[in-house]
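J.: A structural model of the following input is requested.
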Amino acid sequence: MRPFRQVSSPVCALPQPNVDTDQLIPARFMKRPRSEGYGSFLLYDTRFDEAGAPRTNPVDDALARGAQVMVARRNFGSGSSREAAVYALVDAGFRCVIAPSFGDIFSGNAVNNGLLPAVVDEACVETLLAADVVSVDLEACRVWAGEAVFAFRIDPVWRVKLLNGWSDIDLTLSHADAIRAFAQADRLRRPWARLDSN
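T.: Predicted coordinates:
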């Protein structure tokens, strides 16, 4: 996974609350293997009509400008636990979603796929939705839109994982010395608890 430090990007503004995972990627597209990429199905029903003809929409405009940051209102990524919603965002080129709140499972899936779910106060969202370009700094936990600067929140463990590009296994391995020291001390404290390896 690619480490996340900073990104400066045009904004993809999605000014509605409760964007759920079925909106992010409708279930009918999830039969395809991930290797084919899910980016083209991101917010499909927002971007295309029933016949598959493109609608005028802010998502395609933002993607054409190289947007890597999406800004939305509260409860982004609610609904079912489908990880494909995160795949669609990542495969479309997004590195960060900024919103006042996120679905819990969506947030975990996002971090595990290198996508930053940055939580900001509701009052900040209006400024960010109106911005053309934003800069996001995970080390400082700050987002800039012109002269405006806002703090964002993220779980400290998730922050470490994203900064280093770590999976859960990598995070565990970062504590390998402490784990070994504990195991050695535990052998001395409780030798009866260790099975004979012979």
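
J.: going forward, measure contacts and count neighbours with C-alpha atoms only.
T.: Fine.

J.: Give me the contact list for stretch 93-106.
T.: Residues outside stretch 93-106 that contact it (CA atoms under 8 Å, 6 or more residues apart in numbering): 7, 39, 66-79, 81-83, 86, 114-122, 125.

J.: So what's the gap between stretch 31-46 and the chain middle?
T.: 16 Å (CA atoms, centre = their mean, to the nearest Å).

J.: in it, what counts as buried?
T.: Tyr38, Gly39, Phe41, Leu42, Leu43, Tyr44, Asp45, Thr46 (16 or more other CA atoms under 10 Å).

J.: Quick one: these as CSV, columns for secondary structure and distance to Pro100 too.
T.: Below are the buried residues of stretch 31-46 laid out as CSV (DSSP: H, G, I helix; E, B strand; the rest coil; distance: CA to CA, whole Å):
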residue, secondary structure, distance to Pro100
Tyr38, coil, 25
Gly39, helix, 24
Phe41, helix, 25
Leu42, coil, 21
Leu43, coil, 20
Tyr44, helix, 23
Asp45, helix, 24
Thr46, helix, 22
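
J.: Reformat these as a markdown table; add distance to Val136.
T.: Output for the buried residues of stretch 31-46, formatted as a markdown table (distance: CA to CA, whole Å):
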| residue | distance to Val136 |
| --- | --- |
| Tyr38 | 24 |
| Gly39 | 22 |
| Phe41 | 25 |
| Leu42 | 22 |
| Leu43 | 23 |
| Tyr44 | 26 |
| Asp45 | 28 |
| Thr46 | 26 |
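
J.: Out of those residues, flag the one nearest to Asp186.
T.: Tyr38 (47.2 Å; CA to CA).

J.: Now do the same contact list for the closest one.
T.: Shown in contact with Tyr38 (CA under 8 Å, 6+ apart): Ala84, Tyr87, Ala88, Asp91, Ala92.

J.: To compare against the first, here's the next sequence to fold:
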Amino acid sequence: MKPFKTLDAITCPLPQSNVDTDQLIPARFMKRSRADGYGGFLLHDLRFDETGAQKPDCPLNDPERQGAQILVSRRNFGSGSSREAAVYALVDYGINCVVAPSFGDIFASNAVNNGLLPATVSEDDCEALLAGLADGAQTATVDLEAQTIRAANLVLPFTVDPVWRTKLLNGWDDIDLTRSHAAAISAFAEADRTRRPWMQPRKTG
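T.: Predicted coordinates:
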């Protein structure tokens, strides 16, 4: 994965609570090949009517929000089923960070494993950020090292699990994270061979 340090990008408000994974990508689209991209299905029923025409009141359809890489929503974002395709839809659309007061646990873990930052802010800070975007602010800067969001003359702190932060800053997956402890693992293995020689695999041949 690409390391995530700072992101200065168009930001889209989605002032809704409980945006679940079935809303992020309706189940009927999940039989499609990931190779074809899931971005076109992101929040499909919010973005399009029954004829396939864009709904003008959907923030993602706002011409000034096209190319958004940051999404700001309300609490409990990504709740519901554990489908990783919900994260695929966001990433394939171009979203690299979601800001919200809380996230579904499995969604947040899946997000980090796909290079997407789930940035947790307080309810009050979320509402202030949404208000700033509603008043015309177009962009935000997310600084993962400082754990701040700058937008609409605001500087807001956010939290993220420290292990997830390390993975995102370095562009690591779980295997990379394990490899980062290679020296400690080797030292433990060497000490364990001395401490418990009877536990070592028997050599044959």
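
J.: where exactly do the helices run in structure 1?
T.: 21-24, 44-47, 58-64, 84-91, 104-112, 122-129, 156-164, 168-173, 176-189 (DSSP state H).

J.: Show me the longest strand that occurs in structure 2.
T.: Longest strand of structure 2, by residue count under DSSP state E: strand 6-14.

J.: can you pull the buried residues of it?
T.: When neighbours are counted by 16+ other CA under 10 Å, the buried residues of strand 6-14 of structure 2 are found to be Thr6, Leu7, Ala9, Ile10, Thr11, Cys12, Pro13, Leu14.

J.: Turn the residues you listed into CSV, including distance to Ala183 of structure 2.
T.: Listed next are these as CSV, based on distance: CA to CA, whole Å:
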residue, distance to Ala183 of structure 2
Thr6, 29
Leu7, 32
Ala9, 38
Ile10, 41
Thr11, 41
Cys12, 43
Pro13, 44
Leu14, 45
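
J.: which one among these gets closest to Lys203 of structure 2?
T.: Of all these, Thr6 has the smallest distance to Lys203 of structure 2: 50.2 Å, by CA to CA.

J.: How about that closest one: what's its closest non-neighbour residue?
T.: What sits nearest to Thr6 of structure 2 in space, not counting adjacent residues and going by CA to CA, 6 or more residues apart in numbering, is Asp143, at 4.4 Å.

J.: tell me the contacts of the one you found?
T.: With CA under 8 Å, 6+ apart, Asp143 of structure 2 has these contacts: Lys5, Thr6, Leu7, Ile149.

J.: Can you give me the neighbour number for the closest residue in space to Arg5 of structure 1 that isn't next to it in sequence?
T.: The spatial neighbour of Arg5 of structure 1 that comes closest, neighbours along the chain excluded (CA to CA, 6+ apart), is Leu138 at 5.4 Å. Leu138 of structure 1: 21 surrounding residues under other CA atoms under 10 Å.

J.: ok, now how distant is Leu138 of structure 1 from Phe182 of structure 1?
T.: Computed as CA to CA, to the nearest Å, the Leu138 of structure 1 to Phe182 of structure 1 distance reads 32 Å.

J.: Looking at structure 1, which of the contacts of Asp143 of structure 2 hold up?
T.: Using both residues aligned by TM-score structural alignment, their matches' CA atoms under 8 Å as the contact test, the members of the contacts of Asp143 of structure 2 still in contact in structure 1 are Lys5, Thr6, Leu7, Ile149.

J.: Surely the second one touches Gln147?
T.: No. Assessed by CA atoms under 8 Å, Thr6 of structure 2 is found out of contact with Gln147, at 9.5 Å.

J.: So Ala27 of structure 1 versus Ser81 of structure 1, what's the distance?
T.: According to CA to CA, Ala27 of structure 1 and Ser81 of structure 1 sit 12 Å apart.

J.: So those two - more neighbours on which side?
T.: The residue with more neighbours, out of Ala27 of structure 1 and Ser81, is Ser81; 17 against 13, by other CA under 10 Å.

J.: got a list of what that one touches?
T.: Contact analysis of Ser81 of structure 1 by CA under 8 Å, 6+ apart lists Thr21, Ile105, Phe106.

J.: rerun at 7 Å
T.: Going by CA atoms under 7 Å, 6 or more residues apart in numbering, Ser81 of structure 1 touches Ile105, Phe106.

J.: Please say which position in structure 2 it maps to.
T.: Counting by TM-score structural alignment, Ser81 of structure 1 lines up with Ser82 in structure 2.

J.: Structure 1: matching residues for stretch 188-200 of structure 2?
T.: Using TM-score structural alignment, stretch 188-200 of structure 2 pairs with 182-194 in structure 1.

J.: what separates that stretch from the chain centre, distance-wise?
T.: For stretch 182-194 of structure 1, the distance to the chain centre is 40 Å (CA atoms, centre = their mean).
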